[in-house]
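> sequence below, structure please.
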Amino acid sequence: MDLKHKKAKPQFLKVIQLTLGLFILALGVSLSVKANLGVTPISCVPYIYSLFLPFSLGELTIFMNAVFILLQIAILRKKYRYIQLIQLVAVILLGFFIDFTLYLISGINPTTYLGQLLVLLVSCAFIALGIFLFVKANITYIPGDGLLVVISKTFKKNFGKVKICFDCSMVTIGVVSSFLFLHKLAGVREGTILAALIVGLLIQLYEKISHLPARKLIGTENHQLPQRKGNAFK
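Modelled structure (predicted):
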């Protein structure tokens, strides 16, 4: 019995870490909404559609990511491993957390540009930390990232370039949708660009900080985020 508990505990802790990462990520997304300087590229489309559809940001985030899962299945077809539907569980949690954290911080309404900028920077820090914890849990992908991995591997394209094209596409769809349905620009501002620039840098910073004790002990300099064993998209 003890042996079974010892084996189960690390996986249980990974699930806790993944859940915590999703909650922190959702809090970061909600703070970016409250900053009112533009949301992150991946949140542009659901946020803009939440402004004129009778659905919440969390619900539309779930819907959009469900589409990403369908696109993965369409691209991979018979090669798709249905264990990857666990991505849907992760994004349902994320959507719920987004709506919940929006409720929790409903009292935060910065009235000055400096205050908005401060809230935006805090949101970027939370988004980066949430993504970092989620990736380190090493269980699954967020569907948007899963789609990028599928595209990158299937069509043999550089992941970084695919990511840039994907983010630009999300912003473009958001801008077009904003003018088409709201007749004005909403959800895309300087904060969108700032988030796109610094979230990745903050993730790298968290990675370096997490390895500081190991560096002191073994003197290593290069550390990478863990790679998932037995990649489900091969």
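> going by C-alpha atoms from here, please, whenever you check contacts or count neighbours.
Will do.
> tell me the first helix or strand C-terminal of the longest helix along the chain.
When the chain is parsed with DSSP state H, its longest helix is helix 2-35. Counting by DSSP states H and E, the next helix or strand C-terminal to helix 2-35 is helix 41-50.
> contacts for that following helix?
29, 39, 56-57, 60-61, 64, 167-168, 170-171, 173-174, 177-178, 186-188, 192, 196 (CA atoms under 8 Å, 6 or more residues apart in numbering).
> second chain to compare with the first, below:
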Amino acid sequence: MSFIPNSNTLLISLIYLIISIIAIAFGIFLYLPPNIIPLAGEGAMQAIAIVTKKPFSKIKVYFDSAMVIVSLITCIIMTHTLGSVGLGTIISAILVGTTLKYIVKIFEYIKGYNPLILT
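Down below sits the predicted model:
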């Protein structure tokens, strides 16, 4: 990925963050419906969504936010710093699931069904 310019400014970093959030959400959208073996985090979220009958995107926001909070607490206790948890991590925890929700809505509008509803 060396062809991508370094982010020297906050604006460039935010643009990269937005692009990555969209890419991650779209990737999750592509690999969950065909029931390919998910990563551990998404698998746990998928199980919670099925059991609670809540939208996966909402569970994703809650789960990711909880993991960021746990990470922050652990870093503060163990290293007395915020560790690698920065503003981008916090924004991503909230916006990946939210972006996924809108990708699903667009798909649902076009195709007429929600591919993330599993039974």
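> are any of the contacts of helix 41-50 of the first structure buried, and which?
Buried by 16 or more other CA atoms under 10 Å: 29, 39, 56-57, 60-61, 64, 167, 170-171, 174, 177-178, 186-188, 192, 196, out of the contacts of helix 41-50 of the first structure.
> in helices, which of these appear?
Using DSSP H, these in helices are Val29, Leu57, Leu60, Thr61, Met64, Asp167, Met170, Val171, Gly174, Ser177, Thr192, Ala196.
> quick one: map the last one onto the second structure.
Following TM-score structural alignment, the counterpart assigned to Ala196 of the first structure within the second structure is Ala93.
> how near is that match to Met67 of the second structure?
9 Å (CA to CA, to the nearest Å).
> what do you get for Gln46 of the second structure?
For Gln46 of the second structure, the distance to Met67 of the second structure - CA to CA - is 16 Å.
> same check on Ile94 of the second structure?
In terms of CA to CA, Ile94 of the second structure sits 11 Å off from Met67 of the second structure.
> kindly report the same for Phe56 of the second structure.
Distance from Phe56 of the second structure to Met67 of the second structure, by CA to CA: 16 Å.
> same check on Gly83 of the second structure?
Taking CA to CA, one finds Gly83 of the second structure at 14 Å from Met67 of the second structure.
> and Ile73 of the second structure, by the same measure?
Where Met67 of the second structure is concerned, Ile73 of the second structure sits at a distance of 10 Å (CA to CA).
> the match of Ala196 of the first structure reaches Asp64, doesn't it?
Yes. Ala93 of the second structure lies in contact with Asp64 (CA atoms under 8 Å); the separation is 5.0 Å.
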